[in-house]
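In: I'll drop the sequence and a predicted model, then ask my questions.
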Amino acid sequence: MDFGFFCPTRILFGAGRLNDLHKQALPGRKALVVISNGRSTKASGYLSRTVNQLQNAGVATVIFDRIEANPLKSTVMAGASFARENGCDFIVALGGGSVMDASKAISFMATNDGDYWDYVPAGTGKGLPLKHKPLPVVAITTTAGTGSEADPWGVITNEETHEKIGFGTDDSFPVLAIVDPELMVTVPPRFTAYQGFDALFHSVESYLSGQANLMSDMLALTAVEHVTAALPSAVEHGDDLEARTRVAFGNTLSGIVMHVSGTTSQHSLEHAMSAFHQDLPHGAGLIMISRAYFSHFIGKHVCDDRFVRLAQAMGMTGTSAPEDFITALMNLQHACGVDGLRMSDYGIKPEEFRKMAFNAYDTMGGLFANDRSELSIDDCVAIYEASYK
């Protein structure tokens, strides 16, 4: 029942809140505006609107537009060098989870020497202490998937070692987050679904985690209720602002709940998949393994009551069987049109499963400690095998 709660991020939530950016007490006078290497942020006008807001607040800007869907260490280092060269004193992350994650990593390396992997405390990272605080980050999320606007974590891929690892400190919470559902209406349906399921699994895992507590339970169940109820409409009708708002709310709660509780090894298993297959969207990978993953723990009967409560939060009122969570999950995947995802479409092959299982343990083994029963390497391989098509 004990918990610690720390979320120092000021959050502005609601449609149209980007328009209030210029009214905020911003943490510097020159911003590195970080966006993805795609075209959507520019084409939608969100970049120009953000720059105008910053200019109205007396802030100068430079743009760094190289962030990948699964951000790479080399890109982080390039962004940090760009920030130093241009004398930036804070960062504005404008985009989805990859942009916000990369911005946190860039903020570390803009003020600290060496290589980003010198400070990563897992895998082949050296785990060195950071000598200087990172640059402040303002997070303006244009998707509802990672909750990165409300947590300190950034997940970065080391392309040299095929390691995808999350890292953060109390200093890497964004100082300000703007969650404006109007910025999410242009996200295409399949990415809306991938991102929504990522948010859902953050809360599902945190509710099932051995670190769950009174506070995280409240946040997680509320997030699950909102995402489940609204995601199908957000996928089918992208301009449904009410649905977008409810999914965004669930997503932001999911970001907070990960810091109050903690996700489980499902995330480790997926990070290993996309570490080797850069084009695999994180949410899609989670969807692919979700049925086999959660079925494994239902078979262990380690927390039947929690699976029942999740099924109820997903709309299956009156249920008393933990297996009904799987039914609710499959129904939601079907409603969002993502029940046919295939590993093979992203080049994943069965002969990689054992390598990926070891990678999951070696790079993000800490999340396995949150599982309510121990997963062996063979168990991980079996989950991959059951998920393959």
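Out: Right, received. Where do you want to start?
In: can we go C-alpha only for contacts and neighbour counts from here?
Out: Will do.
In: Just give the closest residue to the residue nearest the centre of the chain, not the sequence neighbours.
Out: Central residue of the chain (C-alpha atoms, centre = their mean): Thr146, 2.5 Å from the mean position. Once flanking residues are discounted, Thr146 sits nearest to Gly97: 5.3 Å by C-alpha to C-alpha, 6 or more residues apart in numbering.
In: Pull the contacting residues for that neighbour.
Out: Neighbouring residues of Gly97 by C-alpha atoms under 8 Å, 6 or more residues apart in numbering: 141, 143, 145-148.
In: Alongside the first one, take a look at this:
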Amino acid sequence: MWNESYDYDVVREIRVKTTAYIGVGAINKIDDILAQMKHEGVSSILCVSGGRSYKSTGAWDKVEAAAQKHGIALALYNRVTPNPTTDSVDEAAALGRTINAGAVICIGGGSPIDCGKSAAILLANPGKSGEDLYCFRFTPEKALPIIAINLTHGTGSEVNRFAVATVTRLNYKPAIAYDCLYPRFAIDDPALMTGLSEEQTRYVSIDAVNHVVEAATTTVSNPFAVNLAKETISLVNNWLPVALENPADLKARYGLSFAALQAGVAFDNGLLHFTHALEHPLSAVSPDLSHGLGLAVLLPAVIKECYPARPAVLAHILEPIVPGLAGVPEEADKVAKAVEQWLFGLGVTQKLQDLGVKESDVDTFCDLVEQTPSLSLLLSVAPVEGTRETVARIYLNSLRPMA
């Protein structure tokens, strides 16, 4: 696909930074990781997690045992909620300061990982707050070493330089991206993910699909991101139904974990555009909305909008779920409806109207897309111009089923 989509005389950046361990039993690598931290002089670590899964999966027992073995003190902040806020970032960082933390361990899905990453920046930049960070009042160049123990197969945050949090006071949900946010180490152990609920299993996997659809079609994408995209979609298509049927199937969880890890690397290289830019205001206003569900609701309309600009790439990467495409602009409506039917077949049938969004709300969400820091950057790399009219059309086409 690279020779059809990219000029050989254009220099493109390819990023691969984090040391990631993936496979059943990968959690045991925490012993080697903490031995390395101790060797580097780290004697205390802030641990950031949600309220339950860090403990119920057994991950915390492994972390505690390794820390005790290597003489490292731990402080646990376990109050991160889905769609983390800058208040949580500030609280986690404050706890880290009480023990003079030298590193941060994030245990959970995207929310604890993003919160922990953000706290790692604040701990290395005294006097700064979560709101300062997410309102771009400073540009961080350093963070404490970050270790990400991923408990879902969707985020990708364990292997890239991105983090997201809602600015509590403003209902803004910006994304940040700094080189200091790359985790030093990441652990993706499928055995820690078998307890995900049916809904979580769906939504996090669909998050990975959205990552690659966007990453492969931005104006700054590269061949690496495109190749990762098709493989990611194929893995999710193959293994998500298996995991829904049998949550304990470790081969399925491994396939989905690998898909999500690839997707995290893909959007680290290609960035993101419409789906994430438009979903962030939805979950900022409604924090109980699962990020993956919000993305699923928007994805068909985004594909419809972008397909005419990237027909060859989208036909290539979507082939596992929409076979036989010619890769011509005229297929846009057909492909969008086919992707919507694929999502419906996985049990994700909601549209914006089912989430309580009305046509009269579209202007408000368009305002938030324009006002939220960082979202204009996502729109700037979209394959079609990210005008207010385009954004409004995507929201309107997502209110109810297309088919």
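Out: Received, thanks. Given the structure is predicted, the values throughout are model-derived calculations rather than measurements.
In: picking that back up, my assumption is that the residue nearest to the centre of the first structure lies in a helix; please confirm.
Out: No: the assignment for Thr146 of the first structure (DSSP: H, G, I helix; E, B strand; the rest coil) gives coil, which keeps it out of a helix.
In: hang on, Ile187 of the second structure in a strand?
Out: Yes: under three-state DSSP, Ile187 of the second structure falls within a strand.
In: And it? What does it align with in the first structure?
Out: When the first structure is aligned by TM-score structural alignment, Ile187 of the second structure is paired with Ile178.
In: re the thing from before, to which residue of the second structure is the residue nearest to the centre of the first structure aligned?
Out: By TM-score structural alignment, Thr146 of the first structure lines up with Thr155.
In: Quick check, that match in contact with Ala259.
Out: No: using C-alpha atoms under 8 Å, Thr155 of the second structure is not in contact with Ala259, being 10.3 Å away.
In: what's the overlap in contacts for the two?
Out: Counting by C-alpha under 8 Å, 6+ apart, the residues touching both Thr155 of the second structure and Ala259 are Ala208.
In: residue in the first structure matching Ala215 of the second structure?
Out: Ala215 of the second structure maps onto Ser206 in the first structure, by TM-score structural alignment.
In: residues touching that match, list them.
Out: Ser206 of the first structure neighbours (C-alpha under 8 Å, 6+ apart): 212, 216-217, 220, 257-258, 261-264.
In: and if you look at Ala284 of the second structure?
Out: Ala284 of the second structure touches 83, 166, 171-173, counting by C-alpha under 8 Å, 6+ apart.
In: Please, which helix or strand holds Val308 of the first structure?
Out: helix 304-313 (DSSP states H and E).
In: And for Val63 of the second structure, the neighbour number?
Out: Residues lying near Val63 of the second structure (other C-alpha atoms under 10 Å) number 23.
In: Sticking with it, tell me its helix or strand.
Out: Assigned by DSSP H and E, Val63 of the second structure falls in helix 59-69.
In: corresponding residues in the first structure for that helix?
Out: With TM-score structural alignment as the criterion, helix 59-69 of the second structure aligns to 46-56.
In: average distance between that stretch and the second structure?
Out: Comparison of stretch 46-56 of the first structure with the second structure after fitting gives an average deviation of 2.3 Å (mean C-alpha distance after the TM-score superposition for the first structure).
In: so how far is that stretch off the chain centroid?
Out: 25 Å (C-alpha atoms, centre = their mean, to the nearest Å).
In: For it, buried residues please.
Out: Using 16 or more other C-alpha atoms under 10 Å as the burial criterion, the residues of stretch 46-56 of the first structure that qualify are 46-47, 50-54.
In: same thing with stretch 361-381 of the second structure?
Out: So stretch 361-381 of the second structure, judged by 16+ other C-alpha under 10 Å, has buried residues 362, 365-366, 368-370, 372-376, 378-381.
In: Of these, which is the nearest to Gly130 of the second structure?
Out: Pro373 (13.6 Å; C-alpha to C-alpha).
In: Strands of the stretch 151-300 of the first structure, residue ranges please.
Out: 154-158, 163-167, 176-179 (DSSP state E, counting those that start in this stretch).
In: Among the ones you listed, which comes closest to His271 of the first structure?
Out: strand 163-167 (5.8 Å).
In: Give me the nearest residue to the counterpart of Leu298 of the second structure in the first structure, chain neighbours excluded.
Out: Using TM-score structural alignment, the partner of Leu298 of the second structure in the first structure is Ile289. With sequence-adjacent residues excluded and distances taken as C-alpha to C-alpha, 6+ apart, Ile289 of the first structure is closest to Ser387, at 5.3 Å.
In: residues touching the corresponding residue of the second structure for that neighbour, list them.
Out: In the second structure, Ser387 of the first structure lines up with Ser398, judged by TM-score structural alignment. Going by C-alpha under 8 Å, 6+ apart, Ser398 of the second structure touches 297-298, 300-301, 351-352.
In: What's the separation between Ser398 of the second structure and Leu289 of the second structure?
Out: Going from Ser398 of the second structure to Leu289 of the second structure by C-alpha to C-alpha, to the nearest Å gives 15 Å.
In: same deal with Tyr134 of the second structure?
Out: 21 Å.
In: of those two, who's got more company?
Out: Tyr134 (25 against 16).
In: What's the match for Lys142 of the second structure in the first structure?
Out: Matched across to the first structure, Lys142 of the second structure falls on Lys133, judged by TM-score structural alignment.
In: Next, format the contacts of Gly97 of the first structure as JSON lines and append distance to Ile383 of the first structure.
Out: JSON lines is the format used below for those (distance: C-alpha to C-alpha, whole Å):
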{"residue": "Thr141", "distance to Ile383 of the first structure": "32"}
{"residue": "Thr143", "distance to Ile383 of the first structure": "29"}
{"residue": "Gly145", "distance to Ile383 of the first structure": "23"}
{"residue": "Thr146", "distance to Ile383 of the first structure": "23"}
{"residue": "Gly147", "distance to Ile383 of the first structure": "26"}
{"residue": "Ser148", "distance to Ile383 of the first structure": "27"}
